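**Q** could you work out the structure for the sequence below:
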Amino acid sequence: MSLRIAVVDRERCQPKKCSQECLKYCPKVRTGDETIVIEEKAIISEELCVGCGICVKKCPFNAITIVGLPEQLEGQEVHRYGKNGFVLYNLPIPRKGHVVGLLGPNGTGKSTAVKILSGQLKPNLGKEDASWDEILDRFQGTELFDYMKAIADGNIRVSVKPQYIEAIPKVYRGKVRELLERVDERNALDEYVEKLNLRNAINRDIKDLSGGELQRVAILACLLRDADFYFLDEITSYLDIYQRIEAAKVIREVAERSPILIVEHDLAILDMLADYVHISYGEPAVYGVITNAKGVRVGINQYLRGYLAEENIRIREKEIEFEIFQPTESEIEDVLVEYPAFRKTFEGFILEADSGDIKRGEVIGVLGPNATGKSTFVKVLAGVLEDDEKKVDLDIKVSYKPQYVKADISMPVGMFLRSINPMVESSYYKTEFIKPLQLEKLMEKNLDELSGGELQRVAILACLLRDADLYLLDEPSAHLDVEQRTEVARIIKRFAMNNSKSVLVVDHDIYLVDMLSDRVMVFEGEPGKRGRARRPMNLRDGMNLFLKNLDITFRRDEETKRPRVNKPGSRLDREQKAAGEYYYYVRE
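**A** Next comes the predicted model:
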């Protein structure tokens, strides 16, 4: 038995253009006289709908979805966005003295849950409206009752860090210090500026900050408020691994006095930071279900395997797998291009790069702190910048995806991609790229209407569609969820191998780099002043060097073989450091 729901995507539904082609074929709906148009959008009678799927196939805009849900979810609706709109089941539970993580695909209700728990959105229990008495009655006898009552009575102070920090300069004007002093209710500004290494940014204008600086300012602005509960939505975008760990330490300090809920897709940081994790699953933009709390290790492992044991539900067809051992040397020998040692100088900063080579069909991961020249190195290879002595001339075709993706034109996604490669709608590209990147339903949307994650996926495909020998992708994981990052890693790996193309990927997600890289480049130096780009090296040596500079060690989870951060000073941490094995630890 199942509960059937019909969802109509309000953004895509255009009844006037299609004359309701999607609905007029279904006699069950028509005879019930329940198929109507409200505000020029189609409405389906869920009571009369039998789930035949005709309307789904007939809709020319891919705006309708019909889903069967487990019967036990009936009556558990927390919020629904109007008739036939997205519906969320259950909520995560903030816990005093702990950091609670919320993990799941984009579009399954994580941000909606945060809005409800932060008091920005009043839950309607799946109806047109619900009174606070009804809401409190729903949560009577649960761990959330006291929390929801505090929201209803206005007796709770909440501080929220938004997901998309790019909008901050549009809302706030002026110096960073002025903004932070305005929200510093705990008199901890100078202490946290030091811990998050914002000394060089504190006296600058908000609009002049880099993405990493803006992210740390957003985290700091959230934590400086004297709040009862803190909600942080995606803390790692644009931060390097060093900054992610320092931010995690500060968040842990605040959690000792006030509960914190985080939404995060970097599993290494989530594993290190959270005490408990709730998993969200469902059909993106259709419905979302949030599970009960799980231990962080158990929750992440179940999520990677795609099977939730307590709920007896499979949320993904395939497991996300990690290899235990990587090859000690790249097995690829055909060199595409060699580049010379070079130097690039800016005012106050210098990048020195060792000579190296790039092989055909390989993926090179690039790791290192922010502001040590990774993006500069990529731009020199791409021909966007010239080195000081103009020595770098690769004489090959290069396709480049920049770190910060912007929609500078208003054009449908499909038209934009066809302008790059007319074959994008062929069966090959649909199977290998469009479907895995979940772009089918975005083809008619304009670029300037896309979210950060949607725009990122379009930019990745646009880069790979160009005819080139070398593909350079700068931070492709930004704003992507775990499934999307896994698909991006798989797509890039297959693309390089099947087409004998060379790919260089700059990213801070250890899991992503681990999954896709044949070799790695490690950047070192003093952020903002000098950087050194080492030549590409095998994955094990490169990871060991990178993590040694970071002074942390990783182990492999016994069940999933995923990388996990060792607790600093633990027996395994000391043992691995003594053996010089920071990432792939192999006992003799």
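**Q** can we go C-alpha only for contacts and neighbour counts from here?
**A** OK.
**Q** hmm, who's touching stretch 15-30?
**A** In this structure, residues lying in contact with stretch 15-30 by C-alpha atoms under 8 Å, 6 or more residues apart in numbering are 35, 37, 40-42, 44-45, 48-50, 54-60.
**Q** which of those residues are buried?
**A** The neighbour-count criterion (16 or more other C-alpha atoms under 10 Å) marks 35, 41-42, 44-45, 48-49, 55-56, 58-60 among these as buried.
**Q** farthest pair in the residues you listed?
**A** Greatest spatial distance in these: Leu48 and Pro60, 22.3 Å, computed using C-alpha to C-alpha.
**Q** tell me which of the contacts of stretch 15-30 fall in helices.
**A** Of the contacts of stretch 15-30, the ones assigned to helices by DSSP state H are 54-58.
**Q** distance check, Gly569 against Tyr582.
**A** 13 Å (C-alpha to C-alpha, to the nearest Å).
**Q** who has more neighbours, those two?
**A** Neighbour comparison, Gly569 and Tyr582: the larger count goes to Tyr582, with 27 against 11 (by other C-alpha atoms under 10 Å).
**Q** ok, that one touching Ile552?
**A** Yes. Under the criterion of C-alpha atoms under 8 Å, Tyr582 makes contact with Ile552 at 7.0 Å.
**Q** any idea which residue sits dead centre in this protein?
**A** Leu480 (3.0 Å; C-alpha atoms, centre = their mean).
**Q** quick one, what contacts the nearest residue to that one once chain neighbours are set aside?
**A** Nearest residue to Leu480 in three dimensions, chain neighbours excluded: Gly453, at 5.3 Å (C-alpha to C-alpha, 6 or more residues apart in numbering). Contact partners of Gly453, counting by C-alpha under 8 Å, 6+ apart, are 478-480.
**Q** here is a second sequence; please produce its structure as well for comparison:
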Amino acid sequence: MRIAVIDRDTCKPTDCSSSPNKPCIKYCPRVRTGDETIVLGEDGFPHLNPLLCSGCGICVKKCPFHCYTIVNVPEKLDSEVTHKYAEDSFTLFRMLLPSKDRVLGVIGQNGIGKSTAMNILSGHQKMNLGLLEDKTPDWDQIIDHFKGSILQDYLKSLKEKTLKIVHKPQEITTIPKFVKGKVKDLLKKIDKTKNMDYIISELSLETILDRDLSVLSGGELQRVAIAAALLREGDCYLIDEPSSYLDVSQRLKMAKLIRNLPGDEKRVVVIEHDLAILDYLSDQICLLYGQPSAYGIISNVQGVRVGINIYLNGYIKDENMRFREEAIKFHQRPAISTGFESSKVLFEFKDMKKKLGSFNLDIYGGEIHAGEVIGILGPNGIGKTTFINLIAGKIKPDNEVKNLKDLKISLKSQYIEYEPDKPVYEILQKIKGSAYFDSPYKKRILKGFRLEELEARSISELSGGELQRVAIADCLTNEADIYLIDEPSAFLDVEMRLNMAMIIRRSIESIKKAAFVVEHDIITQDFICDSLIVFKGEPGIKGITTPPQDLRSGMNEFLRLMNITFRRDLSTGRPRVNKFNSNLDKYQRKIGEYYYIPTKDED
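**A** Take a look at the predicted model:
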């Protein structure tokens, strides 16, 4: 089955050359021979006749706005369409199947249909089974379509409005626009479980109970949103990307709470891009694959270990479906040292001190080398962003540090700020026109972050992940000595996180500059950095840094502070959180290896 997808936000038929000379139609070889492969619909948009289209791709390449996509979908899925937004628009095949007393983890690229599936389960969106306009099915037809599956009873309850749905949305920064007041008042108002004190304690919310929602940070808002969801009484909990803005310790606490949520026939569905956390909290896994913004296919339910490994390998054996050409590989030992000790020292920063209100930060100095990526790990509220701002010169240390003034800095902040109506096209033109970087460097960034598909949009039209990609690319294409990148994986899916990590590494290596990267996803940090600075102390009161140290030592020190160890999956080598006090957990603590398990010749 061949389908066409038109991005109606990008397609501008009125700005394109007039009918019948629109580039996508004019250059189609079928149209030139008299076959109406592509025709203009009454809505003014070009539409595909899939019976005639050969899939040559010429019309796609000729479209000046990059809005047109033609993809092949297995014909056997023709009867499994769950939802279609419009003719020649995104199509979702199959549906998530939440089971009672289970946590269903969901993994897949952005733009592949995860949020669509969650909106259907929440009742915010009614599926149409691919039937549009006057053919849209009623509830009885929809329920009959899923007859015999566990979704049938779920949909009956949804129709009758007897199903209590609790939905924790992905975008939590907009919460203060709709909910006003103090944290404690909000939680008291919605608490139906009588577990408020326990939830507050587990999520470390005690210090912000008297604060107004409007002044909370991203991490604080996320924890409040999770607490609000867990304190509601529901039959099905839909939790979208709960680890965003949280540090490692907070992610584990959050995962434990969600892991213990099923019971009394409750269903839980969680979308999560942090593989270690997804593995830790799930009972089952569903994969979504396909082509972003074109179509998404929901896999059959898999076991947790098998499901995540299938996703990394890119091949579903029971469906005989390969959805990625190459498997995602993990290294089980730190990358071999590139000899930074003998390379050029870009700068040496001295010990620094900074007092902000009642918070004190002590920074131990060190040398930064050409081509080096320094990872920064530590809990929230411990001074990581303050350190970034000190290096950037946005704030000054309390003691005199002269050599910081001579550095050219490029900064990607945690909270990205552009003018909402700024065209992405302007940022792309700046990247393409930069004389400082060579063509392969710019091409790697533009292609790796898939930026050309965004060039017809404005900043306000981008999703969180799309905005993140644009901001990182913008940062990496400024002429600078030091690149400061704060939480680059936020809102990115698994594949783009690891792709982003490799782009940062290769970019910094190729231009012989240096980068500091703040990141809470341990697996992503492991991909990015050559060395680590670990922050410790007491969040909100005092922060102390280590000097830059090698990756192995830094990971061991950080995870010792977090009181967790990781084992390795035997098939893929991916890190997995050990159960506390298990035999492997005790062994790794004993030998002091919290992340990298030694091989036999190292043991």
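**Q** related to what we said a few turns ago, just give me the match in structure 2 for the residue nearest to Leu480 of structure 1.
**A** Mapped onto structure 2 by TM-score structural alignment, Gly453 of structure 1 lines up with Gly465.
**Q** check which element follows the host helix or strand of that match along the chain.
**A** Assessed by DSSP states H and E, Gly465 of structure 2 sits inside helix 464-476. Downstream of helix 464-476 of structure 2, the next assigned helix or strand under DSSP H and E is strand 482-486.
**Q** where in structure 1 does that following strand align, residue-wise?
**A** Taking TM-score structural alignment, strand 482-486 of structure 2 hits residues 470-474 over in structure 1.
**Q** what residues sit buried inside the matching stretch?
**A** Those would be 470-474, for stretch 470-474 of structure 1 by 16+ other C-alpha under 10 Å.
**Q** check stretch 433-448 of structure 1 too.
**A** 433-434, 436-437, 439-440, 442-447.
**Q** got these as TSV, with secondary structure and distance to Lys390 of structure 1 columns?
**A** Listed next are those as TSV, based on DSSP: H, G, I helix; E, B strand; the rest coil; distance: C-alpha to C-alpha, whole Å:
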residue	secondary structure	distance to Lys390 of structure 1
Phe433	helix	36
Ile434	helix	39
Pro436	coil	40
Leu437	coil	38
Leu439	coil	40
Glu440	helix	43
Leu442	helix	41
Met443	coil	41
Glu444	coil	43
Lys445	coil	42
Asn446	strand	39
Leu447	helix	36
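**Q** now, among those, which is nearest to Asp190 of structure 1?
**A** Checking the buried residues of stretch 433-448 of structure 1 against Asp190 of structure 1 with C-alpha to C-alpha, the nearest one is Leu447 at 40.4 Å.
**Q** could you list every residue that touches that closest one?
**A** 407, 409-413, 455.
**Q** now the buried members of these.
**A** Among the contacts of Leu447 of structure 1, those scoring as buried are 411-413, 455 (criterion: 16+ other C-alpha under 10 Å).
**Q** including distance to Glu21 of structure 1, could these go into a markdown table?
**A** Output for the buried ones among the contacts of Leu447 of structure 1, formatted as a markdown table (distance: C-alpha to C-alpha, whole Å):
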| residue | distance to Glu21 of structure 1 |
| --- | --- |
| Met411 | 26 |
| Pro412 | 23 |
| Val413 | 24 |
| Leu455 | 30 |
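**Q** show me the residues you listed that map onto helices.
**A** Among the buried ones among the contacts of Leu447 of structure 1, DSSP H puts 413, 455 in helices.
**Q** and the buried ones among the contacts of Leu447 of structure 1, which is closest to Arg80 of structure 1?
**A** Leu455 (26.0 Å).
**Q** isn't the closest one right up against Val405?
**A** Yes. In this structure, Leu455 of structure 1 is within contact of Val405 by C-alpha under 8 Å, at 7.2 Å.
**Q** sorry, back to before: in structure 2, which of the contacts of Leu447 of structure 1 remain in contact?
**A** Retained in structure 2 by both residues aligned by TM-score structural alignment, their matches' C-alpha atoms under 8 Å are the following of those: 407, 409-413, 455.
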